[in-house]
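>>> Can you look at this prediction? I've put the sequence above it.
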Amino acid sequence: MSEDDLDDLAMTLAQDVVGTTGDPGTAAAVLYQASVAVLFAHFPAEQIAAALKDIMEIAHADVAEALGEGATVQ
């Protein structure tokens, strides 16, 4: 998948989860739990902690980038 495809999929999942939960904070927690479930299902145990760290670093960088581009809370 291209970077744009990944971004589109992430936005679709985020919108679906927010629509289902009705709460952005809960939606973020659900998406994080889903990423943990994927890691446990598809990664060797010794790689899970490092993969979670990578996910958090990517999320942090994405938020910082969005804020730097003038993103605001919707």
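It's in.

>>> drop to CA atoms for contacts and neighbour counts, all remaining ones
Noted.

>>> Residue 41 and residue 48, how far apart?
Computed as C-alpha to C-alpha, to the nearest Å, the residue 41 to residue 48 distance reads 10 Å.

>>> just residue 18 next, same as before
From residue 18 to residue 48 the distance is 26 Å (C-alpha to C-alpha).

>>> Residue 41 and residue 48: which is more packed in?
residue 48 (17 against 11; other C-alpha atoms under 10 Å).

>>> which helices and strands sit right next to the longest helix seen in the chain?
Of all segments of type helix in the chain, defined using DSSP state H, the longest is helix 45-68. If you count contacts as 3 or more C-alpha pairs under 8 Å, 6 or more residues apart in numbering; DSSP states H and E, helix 45-68 packs onto helix 24-42.

>>> In addition, the following structure is provided for comparison:
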Amino acid sequence: MPNSPVPPRSTPRPDSEPYRAPRPARDELKRFAHPVVGDLALRRQALTVGGAEQQVIIVYQATAGSPSEAALARLA
């Protein structure tokens, strides 16, 4: 981009960390087709563990009151 105040990520800057490949989205909607309860739309969140950034906890959650929440309840 011409006249951009922020240089592209591939441009090395002495005051920045080395370039790292982009990580997957940490909060996104995932859709599943379950063989018993049908379609599910679940929010996926990736949480890093303090002091151990290589470890990640993945949480899937249905929106309250949604058909996906009711479907998950039928599986419990």
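Here it is on my side, so go on. Remember, predicted model here, so these are calculated numbers, not experimental data.

>>> now what about the TM-score between them?
With the length set by TM-score structural alignment, normalised by the length of the first structure, the two chains reach a TM-score of 0.22; 34 aligned residues with a C-alpha RMSD of 4.4 Å.

>>> thinking again about what came up before, show me which parts of the longest helix of the first structure are buried, residue by residue.
Burial within helix 45-68 of the first structure, assessed by neighbour count using 16 or more other C-alpha atoms under 10 Å, is assigned to residue 48.

>>> got it, and stretch 31-45 of the second structure?
Neighbour count says stretch 31-45 of the second structure has 40, 41, 42, 44, 45 buried, by 16+ other C-alpha under 10 Å.

>>> Please tell me how far the residue in the first structure sticking out farthest from the centre sits from residue 52 of the first structure.
Centroid-distance maximum for the first structure: residue 46 at 21.4 Å, with C-alpha atoms, centre = their mean. The gap separating residue 46 of the first structure from residue 52 of the first structure is 11 Å, by C-alpha to C-alpha.

>>> check contacts around the nearest residue to residue 21 of the first structure once chain neighbours are set aside.
Take residue 21 of the first structure and drop its neighbours on the chain: the residue closest to it by C-alpha to C-alpha, 6 or more residues apart in numbering is residue 27, 6.2 Å away. Residue 27 of the first structure sits next to 14, 17, 18, 21 when contact means C-alpha atoms under 8 Å, 6 or more residues apart in numbering.

>>> Is residue 74 of the second structure in a helix, a strand, or coil?
helix (DSSP: H, G, I helix; E, B strand; the rest coil).
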